[in-house]
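**Q** predicted model and sequence follow; I will ask about them next.
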Amino acid sequence: MASIHAKLALLPDGWASDVRIGFKGRDIETVDAGIEAGPDDERHDVLLPAMSNLHSHAFQRGMAGLAETRGPTEDNFWSWRTVMYKFALSMNPDQMQAIAAQLYVEMLEAGFSRVGEFHYLHHDRDGRPYADIAEMAVRIVAAAEETGIGLTLLPVFYAHSNFGGLSPTDGQRRFVCNLDSFGRLLDGARHAASRLPGAATGIAPHSLRAVAPEELAALTKLSGEGPIHIHAAEQVKEVEDCISALHRRPVEWLLENAGVDGRWCLIHATHMTQEEARGLARSGAVAGLCPVTEANLGDGFFEAETYLANDGAFGVGSDSNVLIGIRDELRQLEYAQRLARRARNIVAVPGGSTGRRLFDGAIAGGAQALGGRSGLVAGAPADMMTLDRSAVPYVGADQILDHFIFANGIRVGSVWAGGRKLVDGGRHLRREEIAARFRRVMAELVTH
């Protein structure tokens, strides 16, 4: 059994001093507080549970920073999507695996130990399936295996360009399946993921605009007991189109018709009424928030105050992967609320730490959304991270997470995923070789 001793550790019931964590294989076996470090313990200052990144489109990491030039008219989500489609159409399996591996290195270095890969880049560049219909899912699994990150693979069903069953556009040709072909793809994805220790597979109907109601009903039957993730109410136009087609707002329609429960994660849920926010919270589902991407795309503000007041579960994801960071996502979540309401410390409970509320909520909700457990507790995966506060040794336990999220003095040190130490001194153990391949691939993509 390996063991870590921390001067401070964040346990489920709060900060504790002199904590020894014993772990064997992938899981934590023992947690003891108030105990002296032993001769064989690996010693650290601050130990936290690592976090789940509940929403990622790995291939989009390749276009980070490449869509920030203004077009001839006003830019918005839909003009960005056109750029994204062009990039998606250019990538072969080797290139996507290289980009995904680089992304997963960056996630681990940020303190994410598991990723929910909302995977919809399925087919060859001409739109025809590969000989192995799950070829691109196999590459996602390979990238996770290379880097060591935990994986919840979420194959995406995408059939239409908009509400009313409209035919997909040519730019969507790599994404599109019918129910029969998606069933085969899902089987292949499950088989690939089954070879990766600790991996899980769920299902991802892309959105109500891309999935007809009868298709959504069929898909939920395919999901088994796994997670179900869906984009919902990210954009005002999406809400307006949904009202025109289904006579309900997206979140409202899902709550009334889809049997939304604790297996579900509604990604973004940006444009909700207060009643929808209360209903989503009561459902037990997770709101999958991607604050950096939502800001980058100009999506809008999540109804956090009402949702959290009703004990709604939430987690964070990096979505378009324009920037990777736990602190960045959590800070942006709080700052968006401050700007919307012209107030401070919106997410915190009265008298409580904003950083702690953000971190605890995202740890619990992220694990739920990806079908796992979280926390420094016996039986949970040994997914852990250390913080280096040597630059600010005066910061005490009650302010550590506030400082980590909102200031600059505290950094991620080491990260374990499934009991394997993958990041040391803030750097992934395979960073150099994976980054070198990524640079070669990006040079190919941006010059063609």
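**A** Okay, I see it.
**Q** CA atoms for contacts and neighbours, from now on please.
**A** OK.
**Q** packing partners of the helix or strand harbouring Gly116?
**A** According to DSSP states H and E, Gly116 maps onto strand 112-119. Other elements packing on strand 112-119 under the criterion 3 or more Cα pairs under 8 Å, 6 or more residues apart in numbering; DSSP states H and E are strand 51-56, strand 150-157, strand 411-417.
**Q** which strands or helices does the helix ranked longest in the chain pack on?
**A** As assigned by DSSP state H, the longest helix anywhere in the chain is helix 93-110. Packing partners of helix 93-110 (3+ Cα pairs under 8 Å, 6+ apart): helix 135-147, strand 411-417, strand 420-424, strand 427-428, helix 431-446.
**Q** most packed of the ones you listed?
**A** strand 411-417 (a mean of 25; mean count of other Cα atoms under 10 Å).
**Q** between that one and strand 150-157, how many degrees?
**A** Going by axes from the mean of the first three to the mean of the last three Cα atoms, to 10 degrees, strand 411-417 is angled at 80 degrees with respect to strand 150-157.
**Q** and the angle for strand 411-417 with strand 51-56?
**A** Interaxial angle of strand 411-417 relative to strand 51-56 (the same axes, to 10 degrees): 80 degrees.
**Q** also compute the angle for strand 411-417 relative to helix 135-147, please.
**A** Using the same axes, to 10 degrees: strand 411-417 against helix 135-147 is 110 degrees.
**Q** which elements pack onto strand 411-417?
**A** helix 93-110, strand 112-119, strand 384-388, strand 420-424.
**Q** what angle separates that strand from strand 384-388?
**A** Going by the same axes, to 10 degrees, strand 411-417 makes 160 degrees with strand 384-388.
**Q** mind checking the SS state of the residue nearest to Val292 when sequence neighbours are not counted?
**A** Closest residue to Val292 apart from its sequence neighbours, by Cα to Cα, 6 or more residues apart in numbering: Glu329 at 5.7 Å. Secondary structure state of Glu329, per DSSP: H, G, I helix; E, B strand; the rest coil, is helix.
**Q** okay, now the one to match up with it:
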Amino acid sequence: MSPDPKTFFAPQAWVQGAWAKDVLLTVAANGAWQSVQPGATAQEAAGATRLPGPVLPGLVNAHSHAFQRAMAGLTERRSAGAHASDDFWSWRDRMYSAANRITPDQLEAIATQLYAELLAGGYTQVCDFHYLHNDVSGAAYADPAEMSLALVRAAQRTGIGLTLLPTLYMRSGFKATGLREDQRRFSSTPESVMRTVDQIQRQTQGDARINVGVAVHSLRAASPAALHELTAAAKEAGLPVHIHIAEQTQEVDDCLEHTGQRPIEWLLNNAGVDARWNLVHATHATPAELQGVQGSGAAIVICPATEANLGDGVFDLPAYAAAGGRWSIGSDSHVTRSWPEELRLLEYSQRFTLRQRNIAARVLGHESSAAGLFEAALAGGFPATGQMQAGLAPGHRADFVTLDMASPALLGVPAGHALDALVFSSPGAALGEVYVAGERVAAHGQATGSARGGVLQPRLMQGFVRAMQELWSAGR
């Protein structure tokens, strides 16, 4: 980081939930906002770098499985057999076939391409829910953090922020005592997860872009004792906690059969859920459960594109909004890598279900659906990462994007409607520049990295293509 503050001038910027004019933005030496001053005079803005378009804060992508980027577009053919059906569970079997092939070098190449795409899609931080711990045979690597470090290197190369979430995964189902053969790569314990946390913290000390949390894959994947052991250690260390929950109706039915309670109900009653917790999906939640989540202080991570792609169902946004619940968004399996697409699909799923328009505007208390969705997703970034990342405000990390008002989706749009058009006008609007911690890391859809060594994207693409060819070569 530069030892001296940097200053930027934005003719238009999103400050405290609305567009503000003539905004002078100052970045402190630690990469956080030092000051945000709307209505700056020309004299005050003298010497500041003038930004090329309207400025929005960067958003947190609160749920990612980086390796699944290698599957995007490759699971869209029906299963063989006259009586075969396609659902989440058949997709999961295909996912395992990819998970059990990927090497550390391939994971790094895939994650680096993915993280560059996420930057181009307006995300400036990604929470990677990481459970590929072991080698392809299921044995531990000589360095148990080998796969985790591949993700760290990918993030550092592109300049995106990373919250790494090493994941507890110990059994294949509620009644199982261990993992299936095709899940051996996922094997971990509370102790091994915390060792990975400690190692990543040591190796990234001083990097403002990288931090850690923990994840529990799901209630079916960990015993109550193991869940309590890990989450107690996370609480002592002040780490965010993530868990998949109530994504599928079968999961709800299995939990009821085994525990007598629904998944979210059991979690709230037994796990000491608090404001550090992030419940991923929560697709099949009752209004009472959603009120309970809000009352606990926890947040929900909604992944609209993946939930649609997998046939999970539609999240009950009106009920959760009525409870005043916090939420963020994630791209999960990465069938799309753009937050405007995720927010658009979240709103459209509500419109399909309720046969009304502008649901988010109504239930979130905004005039604009896009503004309501954006503000909610922005506020949900803090509980997901455990870092100050919730907008253009002093003390928060200086992450932002500029809009290209000459792109087709925004061309000729009145300035006050730029966010509405960004979310609801297709094809997607182009972003001009992307900054993380005050450093430019992408421009015009191309990753540059934080080292300013020229356009990074072509080299990333070459590595990605090579990894894809190795993974999906004929006969495999």
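**A** Structure received. What you are looking at is a predicted structure, and each value in this text was computed from that prediction instead of being measured.
**Q** who wins for proximity to Asp45 of structure 1 among the helices and strands packed on helix 93-110 of structure 1?
**A** strand 411-417 (9.9 Å; Cα to Cα).
**Q** whereabouts in structure 2 does the closest one align?
**A** Counting by TM-score structural alignment, strand 411-417 of structure 1 pairs with residues 430-436 of structure 2.
**Q** so how far is that stretch from its chain's centroid?
**A** Centroid separation between stretch 430-436 of structure 2 and its chain, computed with Cα atoms, centre = their mean, to the nearest Å, is 17 Å.
**Q** that older thread, any idea how far the residue nearest to Val292 of structure 1 is from Val239 of structure 1?
**A** Distance, Glu329 of structure 1 to Val239 of structure 1, using Cα to Cα, to the nearest Å: 24 Å.
**Q** before we move on, what about Asp383 of structure 1?
**A** Distance from Asp383 of structure 1 to Val239 of structure 1, by Cα to Cα: 38 Å.
**Q** compare those two (neighbour count), which wins?
**A** Asp383 (30 against 21; other Cα atoms under 10 Å).
**Q** what's the match for Ser331 of structure 2 in structure 1?
**A** Ser331 of structure 2 maps onto Ser318 in structure 1, by TM-score structural alignment.
**Q** was I right about its match contacting Asp328?
**A** No: using Cα atoms under 8 Å, Ser318 of structure 1 is not in contact with Asp328, being 9.6 Å away.
**Q** which residues do the two both contact?
**A** Val292 (Cα atoms under 8 Å, 6 or more residues apart in numbering).
**Q** mind listing what the alignment partner in structure 2 of Arg114 of structure 1 touches?
**A** Arg114 of structure 1 maps onto Gln125 in structure 2, with residues paired by TM-score structural alignment. Applying Cα under 8 Å, 6+ apart, we find Gln125 of structure 2 in contact with 58-62, 160-163, 209.
**Q** kindly reformat those residues as CSV containing distance to Ala360 of structure 2 and neighbour count.
**A** Converted to CSV, the contacts of Gln125 of structure 2 look like this (distance: Cα to Cα, whole Å; neighbours: other Cα atoms under 10 Å):
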residue, distance to Ala360 of structure 2, neighbour count
Gly58, 20, 28
Leu59, 18, 30
Val60, 19, 31
Asn61, 20, 33
Ala62, 20, 33
Ile160, 29, 30
Gly161, 28, 27
Leu162, 29, 26
Thr163, 28, 27
Arg209, 31, 20
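**Q** what is the burial count for the counterpart of Leu74 of structure 2 in structure 1?
**A** Aligning on TM-score structural alignment places Leu74 of structure 2 opposite Leu66 in structure 1. Neighbours of Leu66 of structure 1 under the rule other Cα under 10 Å: 12.
**Q** which helix or strand contains Leu66 of structure 1?
**A** Applying DSSP H and E, one finds Leu66 of structure 1 in no helix or strand.
**Q** state the distance from Thr7 of structure 2 to Pro458 of structure 2.
**A** Computed with Cα to Cα, the distance linking Thr7 of structure 2 and Pro458 of structure 2 is 30 Å.
**Q** for the strand holding Gly116 of structure 1, buried residues please.
**A** Using 16 or more other Cα atoms under 10 Å as the test for burial, strand 112-119 of structure 1 gives 112-119.
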